[in-house]
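S.K.: this one's structure only:
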């Protein structure tokens, strides 16, 4: 008998490779519901409403919060972000595992709203590797990098709050490890 599908929450510090691991997981083609967040920020060039985000204005976002329509929500850099509850619950009711990629505070909110959710931390192989990844980009001001590293240290310190840890030393291996947690071991993966 197959276990009831559950919600899996992926979180980890900036620079750990969440986007790369999720892109690889999507390429693997599993039957997983990938949540699409709601945001109040304006779409960037090439972003499609309902694919990258659900773009809403601030009054609509506040209405969603007040009506309990979001599993979690937060403000970041002057914009609001949240995870719609209904699509996640619909996927789970249909027997499809659901996966969210959110930051630590959001993961804590989901744990409070859905205690049965599995929280997975994506971790770097070492602190030095994470520092290299963030400084190696060369695209951000050193003060911004320093702040990201400070936040990363806090996020990694929260590891005991998570049910599982997947180390991203190799994107394919990390994606396979995450896939096994979300849907169970996959033959040939």
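M.R.: Yep, that arrived. Everything numeric in this text was worked out from a predicted model, so none of it was measured.
S.K.: C-alpha from now on. contacts and neighbour counts both.
M.R.: OK.
S.K.: I'd like to know which elements the lengthiest helix in the chain is packed against.
M.R.: Secondary structure of the chain per DSSP state H: the longest helix is helix 142-157. Secondary-structure packing of helix 142-157 (3 or more Cα pairs under 8 Å, 6 or more residues apart in numbering; DSSP states H and E): helix 127-136.
S.K.: can you pull out the helices in this protein?
M.R.: Taking DSSP H as the test, the helices found in the chain are 18-28, 58-66, 85-93, 104-113, 127-136, 142-157, 171-183.
S.K.: and residue 49, how many residues sit next to it?
M.R.: Residue 49 sits with 13 neighbouring residues when counted by other Cα atoms under 10 Å.
S.K.: try it against this one:
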């Protein structure tokens, strides 16, 4: 039997909510998960590697991808552009691989429009106060950028109801387990197992 098409999973959440940490732990526990590497026009942070964390592009190169319809979705966030390369994702899904997109709310809604069966998960911080403490604690941005991210976070949290699931990242291990439980449940849906049912 041909393998089921893989799950396209979207994980979003405010900057500083720890979605990357949750995803990293989930991928350690489930090696079948693949992270889609996004493209961005923002500068690399310390320790980030081109092609691993992001593909870091010039604004001109990003614009060329847009013109060629090479992005599944794209969004502007805090003055920088982010996008998801289309071709590789389609290929991996057709091979039965589960692909995770760690993207912003705007991009998630575009993915939902293009892939109605995508699984959208929103990563919540324990509280707004804790979120601000995490952003300040990173010491990667000046206070005015932290404030801008907090204002954006309030809007993003208002959009969480458009997602299929929410997880609270109060404890990374628990949040990663919740994330993996969602994927397990989705794989058992009858709508995703039509070939199996037809076999019987």
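M.R.: Thanks, I have it. What you are looking at is a predicted structure, and each value in this text was computed from that prediction instead of being measured.
S.K.: Residue 79 of the first structure: which of the helices of the first structure is closest?
M.R.: helix 58-66 (8.7 Å; Cα to Cα).
S.K.: how close does the closest one sit to the second structure?
M.R.: On superposition with the second structure, the mean distance recorded for helix 58-66 of the first structure (mean Cα distance after the TM-score superposition for the first structure) is 2.2 Å.
S.K.: Can you tell me how far residue 149 of the first structure is from residue 134 of the first structure?
M.R.: Separation of residue 149 of the first structure from residue 134 of the first structure (Cα to Cα, to the nearest Å) stands at 8 Å.
S.K.: can you check residue 98 of the first structure too?
M.R.: From residue 98 of the first structure across to residue 134 of the first structure, the span is 29 Å (Cα to Cα).
S.K.: Between those two, tell me which one has more neighbours.
M.R.: Using other Cα under 10 Å, the more surrounded residue of residue 98 of the first structure and residue 134 is residue 98, with 24 against 20.
S.K.: what's near enough to touch the most centrally placed residue in the first structure?
M.R.: The centroid of the first structure falls nearest to residue 101 when counting by Cα atoms, centre = their mean (1.0 Å). Counting by Cα atoms under 8 Å, 6 or more residues apart in numbering, residue 101 of the first structure makes contact with 9, 10, 11, 18, 35.
S.K.: What is the nearest of the residues you listed to residue 142 of the first structure?
M.R.: Among the contacts of residue 101 of the first structure, and counting by Cα to Cα, the member closest to residue 142 of the first structure is residue 18, at 21.9 Å.
S.K.: is it true that the closest one touches residue 24?
M.R.: No - with contact defined as Cα atoms under 8 Å, residue 18 of the first structure does not reach residue 24; the gap is 9.9 Å.
S.K.: who has more neighbours, those two?
M.R.: Applying other Cα under 10 Å to residue 18 of the first structure and residue 24 shows that residue 18 carries more neighbours, namely 23 against 17.
S.K.: Now for the closest residue to residue 24 of the first structure other than its chain neighbours: which residues touch it?
M.R.: Using Cα to Cα, 6 or more residues apart in numbering and skipping the chain neighbours, the partner closest in space to residue 24 of the first structure is residue 175 (6.1 Å). Neighbouring residues of residue 175 of the first structure by Cα under 8 Å, 6+ apart: 21, 22, 24, 25.
S.K.: Likewise for residue 8 of the first structure?
M.R.: With Cα under 8 Å, 6+ apart, residue 8 of the first structure has these contacts: 97, 98, 99, 100, 117, 118, 119, 120, 182.
S.K.: Buried residues of stretch 113-127 of the first structure, list them for me.
M.R.: By neighbour count on 16 or more other Cα atoms under 10 Å, the buried set for stretch 113-127 of the first structure is 117, 118, 119, 120, 121, 122, 123, 124.
S.K.: burial count for residue 148 of the second structure?
M.R.: A count of nearby residues for residue 148 of the second structure, using other Cα under 10 Å, gives 11.
S.K.: Distance check, it against residue 154 of the second structure.
M.R.: Distance, residue 148 of the second structure to residue 154 of the second structure, using Cα to Cα: 10 Å.
S.K.: Then residue 122 of the second structure?
M.R.: In this view, residue 122 of the second structure and residue 154 of the second structure are 14 Å apart by Cα to Cα.
S.K.: quick one on the thing from earlier: could you redo the contacts of residue 101 of the first structure as TSV and give each row distance to residue 1 of the first structure?
M.R.: Formatted as TSV, the contacts of residue 101 of the first structure follow (distance: Cα to Cα, whole Å):
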residue	distance to residue 1 of the first structure
9	24
10	26
11	29
18	31
35	26
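S.K.: Tell me how far stretch 54-71 of the second structure lies from the chain's centre.
M.R.: The chain centroid and the centroid of stretch 54-71 of the second structure are separated by 19 Å, computed with Cα atoms, centre = their mean, to the nearest Å.
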